[in-house]
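[1] this is a predicted model, with the sequence first.
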Amino acid sequence: MSVQWKGVMPAVTTKFTKEDQLDLDLFAHNLDAQLNAGVHGIVLGGTLGEASTLSVEEKRELTRFTSKHVNGQVPVMINIAEQSTKGAVLAAEQAQQDGADGLMMLPPMRYKAGDRETVEYFKAVANSTDLPIMVYNNPVDYKIEVTLPMFEQLLSCENIKAVKESTRDISNVTRIKNAFGDRLKIMTGVDTLALESLLMGADGWIAGLVCAFPAETVAIYELQRKGRIAEAIEIYRWFLPLLELDINPKLVQNIKLAEVATGLGSEQVRAPRLPLVGAERAHVLEVIKTGLANRPELPDYKS
């Protein structure tokens, strides 16, 4: 199905059993909660999905399973995070075979590519596939920034459609809009800047805490889209302490704890990650407990 680069798209966590196998039953339970809340797409195998610990076959199994389970209700994207151009081209080919509707692409992993190398990397993959591509621009975590001049070159590839904007610079939304108008869709990728980015013109939100709180996340997007800004802000202010769990090196463990609290997941992570312990765990649990105790009653955001 075609991808409309707008709305809320959860970067879903990958569910594991205690035996460290994919837990597809629990994964399906979370997918159903996302769909029932009204999300607009699903993103697999990102940082939150523990992509760096997944085998190629596990990524392919997740893609095939999700595509079948979602059954055309929303588009399914898979993250491409490879060390070589050859590997990225192969991953894109496999994604298309497995039923993905689009790709989220990081710059080359490990090697800090220069601007020209980064552009050629994205172009090579774009020219190898029919799938639409969202460039993941996160220089804070991945040390390579895709600048406006680089995007100007990349947009010669018609299937490069969107950017996951995670520079942490809110004014970058305006810069992109000024430079490219609607040619490059903007999906904000930082939970704690999400509403601000949407109000400045971002088209959608690749979200993290949505994994545990799908309805609240979609409500914020839909309310601001309909001009009900005060209502969106009220929910967002309640949400912010929880959203801050996403901008943390232990975001996977944090969000999985939140999923446990809302009945949408388990605490199982894949080593070298380990479940939280001690004061760190107590702090996260207290944030979640406070959030649940004050959970807002949502308006009918779907109508």
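    Now that the structure is in, tell me what you want to look at. Residues are numbered from 1 along each chain as shown.
[2] every contact and neighbour count from this point should use C-alpha atoms.
    Will do.
[3] packing partners of the helix or strand harbouring Gln253?
    According to DSSP states H and E, Gln253 maps onto helix 251-261. Contacts defined by 3 or more CA pairs under 8 Å, 6 or more residues apart in numbering; DSSP states H and E place helix 251-261 against helix 278-293.
[4] what lies in contact with the helix it packs on?
    238-239, 241-242, 245, 254, 257-258, 261 (CA atoms under 8 Å, 6 or more residues apart in numbering).
[5] just the closest of those residues to Lys112, please.
    Sorting those by how near they are to Lys112, with CA to CA, puts Leu245 at the top with 27.5 Å.
[6] can you count the residues close to that closest one?
    Neighbourhood size, Leu245 [other CA atoms under 10 Å]: 23.
[7] let's bring in a second model and compare:
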Amino acid sequence: MSGNLMNYKEFSRSLETIVGITVTPFHKDTKEMDSDQVKQNAEFLINSGLKVIVPCGNTSEFYSLTIDEAKLEIKMVTEQVDGRAKVVAGVGYAVKTAIELGNFAKEVGADGIMIHMPIHPYITTEGAVQYFKKIITSVDLPAVVYFKDPNISDEVLLELSSMDKLVGIKYAINDLPRFAKTFNKIDVTNNNVAMICGTAEKWAPFFYQVGARGFTSGLVNLYPEKSFALLEALENNDNNTIWEIWNQIVAFEDLRAKYNSGNNVVVIKEAMELVGLNGGVTREPVAPLKEDDKVSLRDLINSWGLNYHKV
């Protein structure tokens, strides 16, 4: 095995953990990015023990950012992390734009890229393969594919899995039999591809049973202790603790899943503000949290025993 392949394998194994997706704090009045708070949030994740951090993910409201803002966020997070964890920068939009963002991420010292699925409503399996392949081959960094469109065949992943630079698949379709079939077809050891549960703590125990050893998290931005407790319980096959933790956090994840996951980001941001962290407001098309959902969230945060203040 060549040195490069060995590095890709090591990178892949490093993804078998909590993959923390950052939020992007925006000022209340102007909705401009708050650079100081971006850095403070990255430091919070580092101090919490995160080993993989993803700026410009969907929880970061990636598609509300301009290209310059996305570059700034990648640069600030990478500089703040300063080698203490792996930074996997989210890239997307048009193919050329994704390549531009990926090459910029390499220039500023990021360790890898996570490629968002195309946002175009008309897409085929063959087109998705071409999209991912072109970006992976054009950026000299390990790549993670974010796979979340249930209408696109998993043949995309099988086609990509032999690429050396593909080190991970963030699988965000909550169809366990489908995932199991794909997982069994991909030779994880030889292809150096980490299969990651892309739908956070609520689904992590189920995906773990099928082979996904890492999971993404938004909760880690405000309650990292609970996320790490779940990871430890999964690794130790401690079923009593797994389901105890699951029952504690499932209402939070259900609240994020409301309105076809329209609440996904705003619940995280509102909760961060409640516990005194830097959530900030959301940008369009994500609306503020509805009042009844705010009440439910406050009650939940209170039940966890976290210190919080009224916002």
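    Everything's here; your move. This one's a predicted model, so the numbers in the text were calculated from it and none came from an experiment.
[8] TM-score for the pair, please.
    TM-score of the superposed chains, computed with TM-score structural alignment, normalised by the length of the first structure, equals 0.87; 289 aligned residues with a CA RMSD of 2.2 Å.
[9] need the contacts of helix 278-293 of the first structure in a markdown table (columns: distance to Gly38 of the first structure).
    Shown next, in a markdown table, are the contacts of helix 278-293 of the first structure (distance: CA to CA, whole Å):
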| residue | distance to Gly38 of the first structure |
| --- | --- |
| Trp238 | 20 |
| Phe239 | 18 |
| Pro241 | 23 |
| Leu242 | 20 |
| Leu245 | 23 |
| Asn254 | 24 |
| Leu257 | 23 |
| Ala258 | 20 |
| Ala261 | 21 |
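[10] report the two of those residues separated the most.
    The largest separation in the contacts of helix 278-293 of the first structure, counting by CA to CA, is between Trp238 and Leu257 at 18.3 Å.
[11] which of these two has more neighbours?
    Between Trp238 of the first structure and Leu257, Leu257 has the larger neighbour count (other CA under 10 Å), namely 24 against 17.
[12] that one matches what in the second structure?
    With TM-score structural alignment as the criterion, Leu257 of the first structure lines up with Glu270 in the second structure.
[13] could you do Ala113 of the first structure as well?
    Match for Ala113 of the first structure (TM-score structural alignment): Ile123.
[14] how about its match, what does it touch?
    Ile123 of the second structure sits next to Ile152 when contact means CA under 8 Å, 6+ apart.
[15] for Ala180 of the second structure, see how far away it is.
    24 Å (CA to CA, to the nearest Å).
[16] the helix holding Gln253 of the first structure vs helix 278-293, what angle?
    Taking axes from the mean of the first three to the mean of the last three CA atoms, to 10 degrees, one finds helix 251-261 of the first structure and helix 278-293 inclined to each other by 50 degrees.
[17] mind reading off the mean deviation between helix 251-261 of the first structure and the second structure?
    Overlaying the second structure shows helix 251-261 of the first structure at a mean distance of 1.2 Å from the equivalent residues (mean CA distance after the TM-score superposition for the first structure).
[18] what is the neighbour count of the residue lying closest to Gln253 of the first structure once chain neighbours are set aside?
    Closest residue to Gln253 of the first structure apart from its sequence neighbours, by CA to CA, 6 or more residues apart in numbering: Pro275 at 6.1 Å. Number of residues near Pro275 of the first structure (other CA under 10 Å) recorded here: 16.
[19] what lines up with Pro275 of the first structure in the second structure?
    Using TM-score structural alignment, Pro275 of the first structure pairs with Pro288 in the second structure.
[20] next: Val12 of the first structure.
    In the second structure, Val12 of the first structure lands on Thr22 (TM-score structural alignment).
[21] what's the spacing between that match and Arg213 of the second structure?
    Separation of Thr22 of the second structure from Arg213 of the second structure (CA to CA): 20 Å.
[22] who's more crowded, these two?
    More neighbours surround Thr22 than the other of Thr22 of the second structure and Arg213, with 26 against 22 (other CA under 10 Å).
[23] in the stretch 1-150 of the first structure, which spans are strands?
    For the stretch 1-150 of the first structure, applying DSSP state E, counting those that start in this stretch gives strands covering 7-10, 42-44, 76-80, 102-105, 133-137.
[24] Ala232 of the first structure: which of these is closest?
    Distance to Ala232 of the first structure, taken as CA to CA, is lowest for strand 7-10 among these, at 14.1 Å.
[25] quick one: average offset of that closest one versus the second structure, please.
    Strand 7-10 of the first structure sits 0.7 Å off on average (mean CA distance after the TM-score superposition for the first structure).
[26] ok, Ser261 of the second structure - how many residues close by?
    With other CA under 10 Å as criterion, Ser261 of the second structure counts 12.
[27] apologies, that question was intended for Thr189 of the second structure.
    11.
[28] now do it against Tyr8 of the second structure, distance only.
    Applying CA to CA, the value for Thr189 of the second structure to Tyr8 of the second structure is 11 Å.
[29] what does Leu222 of the second structure give?
    For Leu222 of the second structure relative to Tyr8 of the second structure (CA to CA), the value is 31 Å.
[30] return the set of buried residues in the helix holding Gln253 of the first structure.
    251-259, 261 (16 or more other CA atoms under 10 Å).
[31] which helix runs longest in the second structure?
    The residue-count maximum for a helix in the second structure (DSSP state H) belongs to helix 239-261.
[32] list the buried residues for that helix?
    241-243, 245-246, 249, 252-253, 255-256.
[33] kindly report the same for stretch 275-289 of the first structure.
    Buried, per 16+ other CA under 10 Å, within stretch 275-289 of the first structure: 275-276, 284-285, 288.
[34] again with stretch 158-173 of the first structure
    Applying 16+ other CA under 10 Å to stretch 158-173 of the first structure flags 159-168, 170, 172-173 as buried.
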